[in-house]
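Asks: Here is a sequence with its predicted model. Questions after.
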Amino acid sequence: MWNEERNNKSSKNSTPTFTMCCKDGQVKLPAEKRPPPFLASLLSGGEKFDHFRLNIRTYNSLFQFTSIGGKIDRKINNGGGPYCFKLNGQKYHLIGSLKPKNGQPAKFCQLYVYDTENEIENRMNAAPGSEVLDPDIVEGLIKMFDENNQLAEGFRYARDHINLGKIDDFSLLLISSKSASGRKNQVGPSNEVATLVVGDSDDTFPFRDIVVQTKQMYLKRIYVTCKHIMQLQYPLLFPYGDDGFYLDILLHNKKPKVPDENVSDLYPDETQHKTTVTMREYYAYKLMIRPEEGMNLHLGGRLWFNAHTFFDDCGFPVYRRRRTGLTVTKKKVELDNQYVVPYNRDLLGFDIHHRFPTVERLPVHLEGEKSVSFKQYENLQDVAEKDKKRFNKLEGWFEVNKNIPEARQFTYHQFPQNFTWKQDQNRWKIRECGTVFGHLSDVHESSGETFYLRIILMHIKGVTSFKYLRTVNGIVYNMYKEACDALGLLKDDKQWDVAMTENSNHAMPFQLRQLFVFILSNNQVADPLKLWQQLWKAMADDVLYSRRKISGNVNLQLSESDIQLITLIDGYNELIFPF
């Protein structure tokens, strides 16, 4: 650590202490092993260093056990511009069966089990772009993982049982519980990583990380708290398959916390972080440079020198790394520009850049339809009963308005400016410091009643219940749309103007065109021409470019009336024929 990174800067004569690297000595993790010799030569200047560095992602994909999943937005590339990979919601990792389906080639974890007599060829055929790879490197990596990687060892163990032909249907369990974790229901000795179970294992191992079956008709999700998630996805960065981060790693000299039946894992109390290592603390520790340990995470990175900033084949920038010749030595390690990442939001605890002010996301949902999170082994009835006693931000707003008269002067989205949400207590508390703005979750116009509920929430103060939101001048309406109309919120097309304006800040032009056509087709718009005149330019932003691309004429010019007409036609076609 640099001396200026110490905590006790005010005292120049005292022994410096540091927080970023190890939480002032409270985080102590096993030493990082140096990579096996074969991988070390590929990462640290060996004969095939340049080739391996250029193709490291493809090599990693040949040996990863899992795939990346998510809800992919395929419409975003319908227009012009560089290719964009967009996931809606959360990215997650998936693992399939031990055997491929009949007639299908093996991939991911199956490559460790199926037809390993032709493994080099199978792996090189499994990933796009593998034609440029070196078969000798692939062969060397296979041998390296077989000799060193404990996860690979588990899958090879399954292969041997399949080849013996004695068992046709079984499961491979990658074990989560170890004696060091402090968990009950330990399923194996502390040095056991994988085991085979014949038949159904669902009720046998409640704390398993992963169960992989010989015959499985769907992909299973691997959760972010699984201690093998990074090792399965990035085997070249974690060549030994050792344990990664998990929830129960204790801080140094801390005792395991006594479980409290009244506190759910989903709603931990405020003292939880005082006994265990957080994910950020874990990786901050691992990313610190310790010359006496292995530095695989640094050697395997993609932060290499470039003489110029340029765009790759998909249109994304690869940033320039100047060869200035300037270096610094830190703990006997020479560092230069490749270790600086200026576009990171937070570089090992230093504030590089932040969004200001903070935005508090506020949920919007109908009565009885709030989102509830739970673990896969929890009883759904118990989850539902417990959650009845816990308020989310919307329900908590109702409760504060019932009990604190001063709170009734704010709308829902104004509330975070004056109150702080306490997640551990499920309640709002009067704000003491800081600047925070509220943003109601986006709701599409096709969502019906939820859309009109959001409109009311933007305007009404002092709300104490869902029924209150449907009450206007003493009349309780059955529908939120009726309440909106009674409040006069639907008379001047303001809701459509707001919807289009909000989306124009982040949506692509073709998405705005689809939204405009949808609004006109499914709603009563008082003045469609006025709405069009206010917003058509945002919807037409890519029309001239797309027509130049279609015609092959880069000098093509269109009149304003032509652009407006094309924009309307494209909006209709894109909504009716989205693909």
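Replies: Perfect, thanks for sending it.
Asks: For the rest of this, base every contact and every neighbour count on C-alpha atoms.
Replies: Noted.
Asks: ranges for the strands of the stretch 451-579 of the chain?
Replies: According to DSSP state E, counting those that start in this stretch, the stretch 451-579 of the chain carries its strands in the segments 471-472, 475-476.
Asks: Check the gap between S67 and F245 for me.
Replies: The span separating S67 from F245 equals 19 Å under the rule C-alpha to C-alpha, to the nearest Å.
Asks: try V517
Replies: V517 sits at a distance of 48 Å from F245 (criterion: C-alpha to C-alpha).
Asks: one step back: just the strands of the stretch 451-579 of the chain: most buried one?
Replies: Comparing the strands of the stretch 451-579 of the chain by mean neighbour count (mean count of other C-alpha atoms under 10 Å), strand 471-472 comes out on top with a mean of 17.
Asks: Output the contacting helices and strands for it.
Replies: Packing partners of strand 471-472 (3 or more C-alpha pairs under 8 Å, 6 or more residues apart in numbering; DSSP states H and E): helix 480-486.
Asks: Which strands or helices does the helix it packs on pack on?
Replies: Of the remaining helices and strands, those touching helix 480-486 by 3+ C-alpha pairs under 8 Å, 6+ apart are helix 449-457, strand 471-472.
Asks: Dump the ones you listed to a markdown table, plus distance to W428.
Replies: As requested, the helices and strands packed on helix 480-486 are arranged in a markdown table below (distance: least, C-alpha to C-alpha, whole Å):
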| stretch | distance to W428 |
| --- | --- |
| helix 449-457 | 17 |
| strand 471-472 | 24 |
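Asks: let's bring in a second one:
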Amino acid sequence: MCCVSNEIRLSRFRNFPTALRSLYLGQDDDSKHFRQYIRNYNNSLAMASMTAMIEPPRGYGPYCFRVHGQVYHSFGGLYPRDTEAPQCAQVLIMDTEVAALELAGRQINANCRATIFRFLHELLRNTNPYVQAFRLMADVVHDETHEAQLQGRRTRSVRMVFEHRTVDDQRRYNAATANEVAVVYVGDEDNIPGERRLVVYEKTGSLRSIPHLDKRCDPLTYPLLFPTGEDGWNPEMQRDTSNLDLRSNGVSTTRSRITQKDFYSFLLFSRDSVFNPLHHAGKLLQQYIVDSWIKIEMNRLNYIRLNQRQLRLDTVRGLQDFMLGDTDGDGPPGRRIILAASFTGGPRYMVAQYQDAMSIVSKYGKPDLFLTFTCNPTWPEIVDNLAPGQTSSDRPDLIARVFQLKVKAFCNEVIKKQVLGEVAAYCETGFRL
């Protein structure tokens, strides 16, 4: 499912820079090197950092991006403190040559090339509205400092506030500009509108968090995937129902808004008409998929936390009484959140699935067959759709699609066509690495 009967219509990657596209698709030495170390290049030039405990699987298998625990997205001030090295957007307001040498000289980027950093730094300065907004703020700081010296007064504080518009034209084809994504304020903080959330200061003692529902999280964290600053998902994104009467059934879906899952499914789907950098990002694609799925789960968990009464989870009186009685005399525990059985992968969900399977056994007896189905990364359907130089681990989205289609075809043979005999009942489970 990519666009829910054409109700999801988004304009993405249509203004992708030609020079950067050549780096994604090229077969020269620089292009291959760029794709090999794309996570280093992206994370070094990102205006927001993704912080997580990365735990790659043990062994010598294909590359797998895996995280453990909470994931945070954060950004810093315009300038680093005196004892700190430039990070996040602080690198992007530096001179291109100085920034390229600074980034290439870091230990974590020992295998990266200054020439590629120089190219990417210059490209983002020319095409990315968020980079241009940070540079605009730096210019305002410079002008304010100069004017304060000439007038013999105290330098006023300068802050940049990212615009908080959530409803935009999703089919917009032109790229945003610096003045559309942020506003720079000089003077008292009381002048800043209260409904706006992300504020960049000249210097901050620590990184500031970006809410996982913020539409700026993706373009700030993945500038090499969204070099023109295209928005990520936000809760107000609407489905397009203008062509409802053209559908065979004449009935729209129940939701009027685009869900996170639908949004990211749309981005990951292959379309011949538009170049999609995600399909050529290799290791960075894995990071982006993991990051996106964590946001989806965080949103679902937050919904359950805020809607305990509507979901009737607070009516489990016996369980609550047990919790309140199971204390050690130090006072009542904090608020307990009951995870619904509808949350996929949760404890109550797993227990419910197990009980459903056992009810089949209790009625029909022990199963006769236990069949396993494993994905083969060298299947022709996978290999034939890889770009030159790619391996199957570079396209986890392609592997998942092919495997799911194979599983459906296999179940159709066994269950519907009954090639192994009459099927009285069955249950299935899946495990994904």
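Replies: Sure, I can see it. No experiment lies behind these values; they were computed from the predicted model shown.
Asks: Got a TM-score for the pair?
Replies: The TM-score (TM-score structural alignment, normalised by the length of the second structure) is 0.56; 293 aligned residues with a C-alpha RMSD of 4.6 Å.
Asks: which stretch among the strands of the stretch 451-579 of the first structure comes nearest N77 of the first structure?
Replies: In this view, the strands of the stretch 451-579 of the first structure are compared for proximity to N77 of the first structure by C-alpha to C-alpha, and strand 471-472 is the closest at 44.5 Å.
Asks: The closest one maps to which residues in the second structure?
Replies: The aligned range for strand 471-472 of the first structure in the second structure is empty, by TM-score structural alignment.
Asks: Then stretch 502-511 of the first structure?
Replies: Across the second structure, nothing matches stretch 502-511 of the first structure (TM-score structural alignment).
Asks: That stretch: end-to-end distance?
Replies: Stretch 502-511 of the first structure stretches 12 Å from its first residue to its last (C-alpha to C-alpha).
Asks: And stretch 43-56 of the first structure, by the same measure?
Replies: 9 Å.
Asks: Same question for it: list its buried residues.
Replies: Of the residues in stretch 43-56 of the first structure, L43, F49, F52, R53, I56 count as buried by neighbour count, 16 or more other C-alpha atoms under 10 Å.
Asks: and what of stretch 511-527 of the first structure?
Replies: So stretch 511-527 of the first structure, judged by 16+ other C-alpha under 10 Å, has buried residues Q511, L512, R513, Q514, L515, F516, V517, F518, I519, V525.
Asks: Dump the residues you listed to CSV, plus distance to I566 of the first structure.
Replies: Written out in CSV, the entries for these read as follows (distance: C-alpha to C-alpha, whole Å):
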residue, distance to I566 of the first structure
Q511, 15
L512, 14
R513, 11
Q514, 13
L515, 16
F516, 14
V517, 13
F518, 17
I519, 18
V525, 22
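Asks: which of those residues sit farthest apart?
Replies: When these are compared pair by pair using C-alpha to C-alpha, the two farthest from each other are Q511 and V525, 19.2 Å apart.
Asks: So which of the buried residues of stretch 43-56 of the first structure belong to strands?
Replies: Secondary structure assignment by DSSP state E places none of those in strands.
Asks: just to revisit the earlier point, which one of the buried residues of stretch 511-527 of the first structure sits closest to A483 of the first structure?
Replies: Nearest to A483 of the first structure among those, counting by C-alpha to C-alpha, is V525 at 17.6 Å.
Asks: circling back: I'd like to know which of the buried residues of stretch 43-56 of the first structure are part of helices.
Replies: L43, F49, F52, R53, I56 (DSSP state H).
Asks: ok, now how distant is the last one from R159 of the first structure?
Replies: Think I56 of the first structure. Look at I56 of the first structure and R159 of the first structure: by C-alpha to C-alpha, they are 27 Å apart.
Asks: How many residues are close by Y112 of the first structure?
Replies: Residues contacting Y112 of the first structure under the criterion other C-alpha atoms under 10 Å number 27.
Asks: and what of the one 5 residues further on?
Replies: Burial of E117 of the first structure, expressed as a neighbour count using other C-alpha under 10 Å, amounts to 8.
Asks: what about it, which SS state?
Replies: Following DSSP: H, G, I helix; E, B strand; the rest coil, E117 of the first structure is assigned to helix.
Asks: gap between it and L133 of the first structure?
Replies: If you measure E117 of the first structure against L133 of the first structure using C-alpha to C-alpha, the figure is 19 Å.
Asks: next one: G244 of the first structure
Replies: G244 of the first structure is 29 Å from L133 of the first structure, where distance means C-alpha to C-alpha.
Asks: How about L232 of the first structure?
Replies: Look at L232 of the first structure and L133 of the first structure: by C-alpha to C-alpha, they are 21 Å apart.
Asks: who's more crowded, the two?
Replies: When neighbours are counted by other C-alpha under 10 Å, L232 of the first structure and L133 differ, and L232 comes out ahead with 24 against 16.
Asks: Work out for me the element the counterpart of that one in the second structure sits within.
Replies: Across the two structures, L232 of the first structure finds its equivalent in L220 of the second structure, going by TM-score structural alignment. Under the criterion of DSSP states H and E, L220 of the second structure resides in helix 217-221.
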